[in-house]
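>>> Coordinates for the following, if possible.
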Amino acid sequence: MRTTALADHHFAGEVTGFDAASAASEEIDELRSLLHRHRVLVLRDQALDPARYQRFMEHFGRPVPHVLQNLTVPGFPAILTISDYIKPDGTPSGVLDGGAYWHADMSYLPDVGIATSLYALRAAGRSGGTAFADLSPALDLVRSRPDLLRLLGCATADELLALDVVHRFGNRRALRDETAAEQTLSRAQHDQLPGTRHRLFETHPVTGRPGLFAPAGSAMSIAGLSADDSDRALDALEEFVLKELPAYTHRYRPGDLVIWDNMSTLHRGTGVAATRDIESSRVLHRINVNITR
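As a prediction, this is how the structure comes out:
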């Protein structure tokens, strides 16, 4: 197994010479360590059926089924289908855009420590990708910006670690801009997700390091600030970190297995457009796992 940095980015790593279907326990232990070192891993040339795929990801943690159970793989409620293919009858074959706004997966749930994997069964040249931002340098950057501290309501940098953020399923920016991307839910699905609170800077459950957690997407408001002040602060924070932090965009090819740590990254789908041509479409299988269990 060999790991190399992708492009000029120190965080995302490409893993070659690794077979997820037959990996030994010591190889999987090494891969888990690599995930926390790189935050995003790209495993090339994998061949996995749903059962093998789920068994492999269970080495990283307990699978967490998505609320969109109508788009999961039959018999595998923890595997969500992401696809841009529209069937002849006009119905989608999976989640179309995979979240075309910056977010961290399942940050609207009470538990922290969610990792995501996407396995590409089919991908074409026109298929969309996934953009990532590395949040690991964010704490030091924000501490050095008095203007951001004031917007966040902090008199000192130490107060950052005490800030709470209210999270709910969805995209904060869509509340003010009808053109902003957002995954919609049925009323029954929405009622399953009442929301939660997290620290703005959460302690990573594996590494023990504090880091900026999910400042975009499901981050709806900062506890203790007015709605307007909270919007200004979160918007400024999101724009600052996305401008300053390292980024990487992955373009899928068949057999790619991409795994990332949502405690240390933001991501969004890019370049996704619906198609009725199955040959030019993509199919990705997604699994979320809780790395603390």
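
>>> use CA for all of it now, contacts and neighbours both
OK.

>>> was I right about residue 43 contacting residue 21?
No: counting by Cα atoms under 8 Å, residue 21 is not a contact partner of residue 43; they are 11.9 Å apart.

>>> These two: which has the busier surroundings?
residue 43 (20 against 15; other Cα atoms under 10 Å).

>>> ok now do the more buried one, which residues does it touch?
Applying Cα atoms under 8 Å, 6 or more residues apart in numbering to residue 43 gives the contacts 14-16, 18, 256-258.

>>> Tell me the most packed of the residues you listed, by neighbour count.
Top of the contacts of residue 43 by neighbour count (other Cα under 10 Å): residue 257, with 26 neighbours.

>>> Identify the residue nearest it in space, chain neighbours excluded?
residue 119 (4.4 Å; Cα to Cα, 6 or more residues apart in numbering).

>>> for that neighbour, helix, strand, or coil?
Three-state assignment for residue 119 (DSSP: H, G, I helix; E, B strand; the rest coil): strand.

>>> My read is that it contacts residue 252, right?
No: the criterion here is Cα under 8 Å, and residue 119 misses it with residue 252 at 9.1 Å.

>>> These two - which one has more neighbours?
The neighbour count for residue 119 versus residue 252, taken as other Cα under 10 Å, is higher for residue 119 (28 against 25).

>>> now the other sequence, so there's something to compare against:
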Amino acid sequence: MTVTHAGPATVLREARIPQDGMYEGRRTLRRLPEGREERPYERFGVVPQARTIGAEIKGVDLARPLGTELREELNRALLEWKVLFFRAQHLTSDQQRAFAGHWGELETNPLLATGSTEDVVRFDKRDSAAPTYENVWHADVTFRERPALGAVLQVREVPPFGGDTMWADMAAAYDDLPQEVKDRIEGARAVHDFIPGFARFYGPERLIPHQDRFPPVEHPVVRTHPETGRRMLFVNTSFTTHITEMARDESDRLLRYLFQQAHVPEFQVRFRWQPGDIAFWDNRATQHYAVNDYGSERRVAERVAIAGDRPC
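This is a model prediction of the structure:
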């Protein structure tokens, strides 16, 4: 594009308009589903951490059993904020599992199981036997027919600096797509496979035994949230390999564009951990990224995941 001005010869050199989707001007940042009104929370305090995603919950002791009303209000907060933070809880593994169990059956993952039970995953980068599952935007286990509903992560030991975790709101990411892109992915399906996500950590001898248990699966590129009805992007760099019924080069270009939406800062929240903190996120509506910027310092975390439903 060349712009000229009348009068004395003044020519503005060619300006390239971004084509990668990283800048679209003013963004639509809608936290709630369309038509849903804000309502106050009665059983705890809520401190927003970003415009559409992430809230700290105050006044709840997760070590105590949740009553029906508290559980329902926490679920509403989860649906509205997508990731909830609870400071200084210091739960035992059993207490952490009990809290997560209020949302459904706990999920086991033979590729990750490292904790005190099959459904507890322990992350400790100083443990030479444990790979570093960091530095990539992803949603958990989308290679399953029924990916996880959500996850509860507790950090037990933190480095003196760094080691934050980030989450991206994939409903806001979908809202801000250009209409021509929305039209192009309407009804599209994509293949998800565990091998691309885990091949950077494990060799064939570790992956081959799981191929029959976890064959590639298809999910919609845009899924509808089963509780809110919100539409969300449902592709990620770890496990989404290609869009079906599309030439591979075209699929690759489109997926690169869609993957980039998780990188937009306006769709993100970033959490700085302290020992005993808990994060509880909706895996259906978010992607997350563990920031590996703490070198040889120690960071120890435990996660339990909640089994989910088939995306539609």
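
>>> care to give me the TM-score?
TM-score for the superposed chains, counting by TM-score structural alignment, normalised by the length of the first structure: 0.81, backed by 263 aligned residues with a Cα RMSD of 2.4 Å.

>>> before we move on, back to that, out of the contacts of residue 43 of the first structure, which one sits closest to residue 190 of the first structure?
The closest of the contacts of residue 43 of the first structure to residue 190 of the first structure turns out to be residue 258 (Cα to Cα; 28.0 Å).

>>> For residue 290 of the first structure, grab the count of nearby residues.
Residue 290 of the first structure - counted by other Cα under 10 Å - has 17 other residues nearby.

>>> Now which residue in the second structure aligns to it?
Under the alignment (TM-score structural alignment), residue 290 of the first structure pairs with residue 307 of the second structure.

>>> contacting residues around that match?
104-107, 146-150.

>>> now with 7 Å?
104-107, 147-149 (Cα atoms under 7 Å, 6 or more residues apart in numbering).

>>> can you give me the helices in the stretch 51-200 of the first structure?
138-143, 146-151, 187-191 (DSSP state H, counting those that start in this stretch).

>>> which one of those lies closest to residue 28 of the first structure?
Going by Cα to Cα, the one of the helices of the stretch 51-200 of the first structure nearest residue 28 of the first structure is helix 138-143, 28.6 Å.

>>> what distance separates the closest one from the middle of the whole chain?
Centre-to-centre, helix 138-143 of the first structure and its host chain are 21 Å apart (Cα atoms, centre = their mean, to the nearest Å).

>>> Who are the packing partners of that helix?
strand 210-212 (3 or more Cα pairs under 7 Å, 6 or more residues apart in numbering; DSSP states H and E).

>>> whereabouts in the second structure does the strand it packs on align?
Under TM-score structural alignment, the match for strand 210-212 of the first structure is residues 231-233.

>>> what's the average distance of that stretch to the first structure?
Average distance, stretch 231-233 of the second structure versus aligned residues of the first structure after superposition (mean Cα distance after the TM-score superposition for the first structure): 1.6 Å.

>>> Map residue 174 of the second structure across to the first structure for me.
In the first structure, residue 174 of the second structure lands on residue 139 (TM-score structural alignment).

>>> Oops, could you answer that again for residue 81 of the second structure instead?
By TM-score structural alignment, residue 81 of the second structure lines up with residue 38.

>>> which ones are touching that match?
With contact set as Cα under 7 Å, 6+ apart, residue 38 of the first structure has these partners: 11-13.

>>> could you measure it against residue 6 of the first structure, distance?
10 Å (Cα to Cα, to the nearest Å).

>>> what does residue 54 of the first structure give?
26 Å.

>>> and what of residue 255 of the first structure?
Counting by Cα to Cα - residue 255 of the first structure and residue 6 of the first structure are separated by 17 Å.

>>> Report how many residues lie close to residue 102 of the second structure.
17.

>>> no wait, residue 114 of the second structure
The burial count for residue 114 of the second structure: 18, using other Cα under 10 Å.

>>> now residue 188 of the first structure
Residue 188 of the first structure: 9 neighbours (other Cα under 10 Å).

>>> quick one: what's aligned to residue 254 of the second structure in the first structure?
Aligned by TM-score structural alignment, residue 254 of the second structure pairs with residue 233 of the first structure.
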